[in-house]
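A.B. asks: the following block contains a protein sequence and its predicted model.
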Amino acid sequence: MALEQACFTSFEYDRMIVQFSMRDGAKVIPCAISTSAMDELEGAGRAASSEREAQFMRLRARIEARATVKYTAGEFEGVPAGIILRSIDFRTPR
């Protein structure tokens, strides 16, 4: 089953991540992306803390597409198991 969009959860300043979730049917998949990955995706400077949710919404389609790839590949991390996205996950091979 393909992942579906769920919700933006929070921006965690201490960990410099944005948490969000995806769904596989009724199962909720916790996900996170580093703020440095979002900044690189946008190609602009570092976003202010107050802009992180809006930045996530602008990049949401790309972020969720990559989360789906990692989910399909079974690349889970943490407890509870979830999807963690970093800058390297968005780099294209040379």
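C.D. replies: Done, it's in. Numbers count the residues shown, from 1 in each chain.
A.B. asks: C-alpha only now, for contacts and for neighbours.
C.D. replies: Noted.
A.B. asks: which parts of the chain are helices?
C.D. replies: 35-42, 52-72 (DSSP state H).
A.B. asks: which strands and helices sit next to the last one?
C.D. replies: Other elements packing on helix 52-72 under the criterion 3 or more C-alpha pairs under 8 Å, 6 or more residues apart in numbering; DSSP states H and E are strand 4-12, strand 17-24, helix 35-42, strand 83-85.
A.B. asks: ok, back up a step: check the helices of the chain for me and report the most buried one.
C.D. replies: helix 35-42 (a mean of 19; mean count of other C-alpha atoms under 10 Å).
A.B. asks: elements contacting that one?
C.D. replies: Using 3+ C-alpha pairs under 8 Å, 6+ apart: helix 35-42 touches helix 52-72.
A.B. asks: second structure for comparison follows:
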Amino acid sequence: MTLVRGDIGGYDFNRMVVLFSMMDGATVIPCAISAAAMDDLEHVSRTAADQRERQFVRLRDRIEQCASRKFLAGEFEGNPQALFCAASIFAHRSSRPDSKRNAAACPA
């Protein structure tokens, strides 16, 4: 099943990530992307913290496509299980014990 868009949780200043969610049917998949990854996607450096949510909205389609590809490929890491895209996008999925460990980057 393909993930579908969820909510934007906002910018976490301590972790320097934008939190968002995606849905796998009725299951909420908490996700995040680092500030550095978004800057890389936009080819800018050091976007102001108060602009991070706007930046996420501009890049949202690309970010979610990457997360969906990783999810469908079962490319999870860590404990709890996490999915990484460009080493900076992740979605926690502890109910997926058969996951693979693969940190290949998603093409942007």
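C.D. replies: Received, thanks. What you see is a predicted model; the values in this text were computed from it and never measured.
A.B. asks: of the helices and strands packed on helix 52-72 of the first structure, which is nearest Tyr71 of the first structure?
C.D. replies: Evaluated with C-alpha to C-alpha, those place strand 83-85 nearest to Tyr71 of the first structure, the distance being 6.8 Å.
A.B. asks: picking up where we left off before, most tightly packed of the helices and strands packed on helix 52-72 of the first structure?
C.D. replies: Mean neighbour count (mean count of other C-alpha under 10 Å) peaks for strand 83-85 among those, with a mean of 23.
A.B. asks: pull the distance from it to the chain's centre.
C.D. replies: 6 Å (C-alpha atoms, centre = their mean, to the nearest Å).
A.B. asks: returning to that earlier point: let me have the helices and strands packed on helix 52-72 of the first structure in JSON lines, adding distance to Ala61 of the first structure as columns.
C.D. replies: Supplementary listing: these in JSON lines, determined by distance: least, C-alpha to C-alpha, whole Å:
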{"stretch": "strand 4-12", "distance to Ala61 of the first structure": "9"}
{"stretch": "strand 17-24", "distance to Ala61 of the first structure": "12"}
{"stretch": "helix 35-42", "distance to Ala61 of the first structure": "12"}
{"stretch": "strand 83-85", "distance to Ala61 of the first structure": "14"}
